[in-house]
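K.L.:
give the three-dimensional model of this entry:
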Amino acid sequence: MPTDSPALRPESSPPGAALLRLLATMARLRDPVGGCPWDQVQSFATIAPYTIEEAYEVADAIRRGDRAALLDELGDLLFQVVYHARMAEEEGSFSFADVADFIHRKMVLRHPHVFGGATARSAEEQTGAWEAQKATERAARTETGTLAGIPSGLPALTRANKLARRAAQVGFDWPDAGAVLDKLEEEAAELRAELPAADPARLADEVGDLFFVLANLARKLDLDPEECLRAANAKFERRFNGVEHRLAARGLSPADAGLEAMETEWQAVKAAEASGS
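P.N.:
All right, here's what the predicted structure looks like:
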């Protein structure tokens, strides 16, 4: 349903009232007697994939500059937080109010230059202070080690980036992007050497090394590896769609045309993009 539907237009009400309505809606959905049969049987594990999906949809709406979609997707993401909090409240762990209070106190603690009268920092100084504060918090939770606390459930490229950034903070890093490229060539050679034996485990290991080094190359170039790959996906999708359209104009499908014809059309699509036509 589009967000301009009358049923979905935002109501003009205080944030507190709107949030209370949402919390009541969630409680009704999970009610063991009159609730929704689907919602009644969900768990943290079954809802987690939807939470991840909604976060990506928020990012996609931002990337497209679509504010109507952003309104919609932020609501979906908030609903995921409410959903998890409701399930936690049902088992007696914590409530939505606890979630809100916890993040409030954490943000105050991590911004002493705003809330504690400390000297204002530049963005770079604040980043360093933020990481230092998080390290203190990890130590208080008895999470030891430079790499502690990086969630294992992150997308693999994002986690590779975070692992490498954390290691770089203690000096374990390549000196520059050129050195990472040298490592990339080394890893590619190791993968090539494994091709004749075709051992799936060894090939997977070497391909993983390539991905990890590529994530580091993006980091050294101040790029987000997830964004780089997402853009490459979009480019491939756009160009392949162009190939299909050009083949269709000739009465051909990709399967009918064959690889050579598809490559010809691919190059034509690339040339058209380069010329702006």
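K.L.:
rest of the way, CA atoms for contacts and neighbours
P.N.:
OK.
K.L.:
what helix or strand is residue 234 on?
P.N.:
helix 225-249 (DSSP states H and E).
K.L.:
would you indicate which residues of that helix are buried?
P.N.:
Taking 16 or more other Cα atoms under 10 Å as the basis for neighbour counts, the residues of helix 225-249 that come out buried are 225, 226, 239, 240, 242, 243, 244, 245, 246, 247.
K.L.:
quick one, helices of the stretch 51-200 of the chain?
P.N.:
With DSSP state H, counting those that start in this stretch applied, the stretch 51-200 of the chain shows helices at 67-90, 96-110, 112-115, 123-140, 156-168, 177-194, 200-220, listed in chain order.
K.L.:
and the last one, what other elements does it pack with?
P.N.:
When you say that, I think you mean helix 200-220. Applying 3 or more Cα pairs under 8 Å, 6 or more residues apart in numbering; DSSP states H and E, one finds that helix 200-220 contacts helix 156-168, helix 177-194, helix 225-249.
K.L.:
picking up where we left off before, what two of the buried residues of helix 225-249 are the furthest from one another?
P.N.:
Among the buried residues of helix 225-249, the pair separated by the greatest distance (Cα to Cα) is 225 and 247, at 32.8 Å.
K.L.:
need the helices and strands packed on helix 200-220 in TSV (columns: distance to residue 146).
P.N.:
Compiled in TSV, the helices and strands packed on helix 200-220 are given as follows (distance: least, Cα to Cα, whole Å):
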stretch	distance to residue 146
helix 156-168	7
helix 177-194	21
helix 225-249	22
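K.L.:
can you tell which of the ones you listed is closest to residue 207?
P.N.:
Among those, helix 177-194 comes nearest to residue 207, with 6.9 Å by Cα to Cα.
K.L.:
and for comparison, fold this next one:
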Amino acid sequence: MKDRTDVEFKHYKSLDTIIERLRGENGCPWDRKQTPETMMIYLIEEVYELAEAIESENHDAICEELGDVLFQLLFIAKLFQEKNHFNMEDAARINAEKMINRHPHVFGDVKVKDTKEIRENWQKIKMKEKNHSAQKSILESIPANLPALMRAYRVSERAAGTGFDWDNISGVMDKVEEEWAELKAELGKNGDGKRTEEVSLEFGDVLFTLVNVARFAKIHPETALTDSTRKFEKRFKHMEEAVSAAKRKINETSRSEMDQLWENAKVEVKN
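P.N.:
Below is the predicted model of the structure:
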């Protein structure tokens, strides 16, 4: 990288200025050819990297990934600004108006009892807004491309907000048992492997019902599964290290020995 004076470096500290330069006539050919559709993919990737950084609780990584997400957002806004559709200030203004409107208990004189009532009011206000008022279903505004567990949680939460819900977590657990029995029955019919679609649907029913268990337990299934997967990874890597220390490979280890290594990993790697 060429040396730059402090004055020149300060000039490029503005992300907006950097993006203008990248998109300019003498800028970067790669940046110049980007579209909102191509940048959307990079934004999604950066958001996942930010989520991973937050999970790690590494403040330096969180700071860096936040900056990457911000850059992607500003870049996308610049693409629309170039076509005279809107700019980032317009987006910020619209969002500010929305947030004020959806928090009448903070910016108005509405009284609320608890967070449950806040969420109910939020949804009522949201459905009255221009871009939601024409919707025929309260589920329409849930993005179709959300990860499956996140979308299942949002769908069940939205439906429950209408009163279509179990009375308590015991009712949901009974439903889990019912769905589990149906999955076992379908698996029993699948001896020839021709009923995979039916098995898949029953398996999905089990997962969806478990999502509702998570909702009643006030945890998020996406976070819970992420934590459990990370715990499994740590324990499996611990097994691999133990095998490697004996100068062997994991796939050459007997099942009984792997079971014992796994039990050791459970003791030594708690979470």
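K.L.:
TM-score of the superposition?
P.N.:
Once the chains are laid over each other, their TM-score by TM-score structural alignment, normalised by the length of structure 2 reads 0.85; 258 aligned residues with a Cα RMSD of 2.5 Å.
K.L.:
before we move on, back to that, make TSV out of the buried residues of helix 225-249 of structure 1 and add distance to residue 217 of structure 1.
P.N.:
Compiled in TSV, these are given as follows (distance: Cα to Cα, whole Å):
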residue	distance to residue 217 of structure 1
225	9
226	12
239	25
240	27
242	30
243	31
244	33
245	35
246	36
247	37
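K.L.:
nearest to residue 123 of structure 1, out of those residues: which one, please.
P.N.:
Proximity of these to residue 123 of structure 1, judged by Cα to Cα, is greatest for residue 225, which lies at 22.2 Å.
K.L.:
report the distance from the helix holding residue 234 of structure 1 to the chain centre.
P.N.:
Its chain's C-alpha centre and that of helix 225-249 of structure 1 lie 21 Å apart, by Cα atoms, centre = their mean, to the nearest Å.
K.L.:
other residues contacting that helix?
P.N.:
By Cα atoms under 8 Å, 6 or more residues apart in numbering, the residues outside helix 225-249 of structure 1 that reach it are 157-158, 161, 214-215, 218-219, 253-254, 257, 262, 265-266, 269-270.
K.L.:
make it 6 Å
P.N.:
Contacts of helix 225-249 of structure 1 from elsewhere in the structure, counted by Cα atoms under 6 Å, 6 or more residues apart in numbering, are 215, 218, 265, 266.
K.L.:
counterpart of residue 142 of structure 2 in structure 1?
P.N.:
For residue 142 of structure 2, the aligned position in structure 1 is occupied by residue 150, per TM-score structural alignment.
K.L.:
of the contacts of helix 225-249 of structure 1 - the most surrounded one?
P.N.:
Counting neighbours by other Cα atoms under 10 Å, residue 215 comes out on top of the contacts of helix 225-249 of structure 1 with 25 neighbours.
K.L.:
how about that residue, what's its partner in structure 2?
P.N.:
Here residue 215 of structure 1 is matched to residue 211 in structure 2, going by TM-score structural alignment.
K.L.:
swap in residue 243 of structure 1?
P.N.:
When structure 2 is aligned by TM-score structural alignment, residue 243 of structure 1 is paired with residue 239.
K.L.:
how about residue 65 of structure 1?
P.N.:
With TM-score structural alignment as the criterion, residue 65 of structure 1 lines up with residue 57 in structure 2.
K.L.:
separation between that match and residue 232 of structure 2?
P.N.:
With distances defined as Cα to Cα, to the nearest Å, the gap from residue 57 of structure 2 to residue 232 of structure 2 amounts to 19 Å.
K.L.:
do the same with residue 27 of structure 2
P.N.:
Going from residue 27 of structure 2 to residue 232 of structure 2 by Cα to Cα gives 46 Å.
K.L.:
equivalent analysis for residue 150 of structure 2, please.
P.N.:
Applying Cα to Cα, the value for residue 150 of structure 2 to residue 232 of structure 2 is 21 Å.
K.L.:
swap in residue 257 of structure 2?
P.N.:
17 Å.
K.L.:
separation between residue 83 of structure 2 and residue 23 of structure 2?
P.N.:
Here the distance between residue 83 of structure 2 and residue 23 of structure 2 works out to 13 Å (Cα to Cα).
K.L.:
which of these two has more neighbours?
P.N.:
Neighbour comparison, residue 83 of structure 2 and residue 23: the larger count goes to residue 23, with 21 against 9 (by other Cα under 10 Å).
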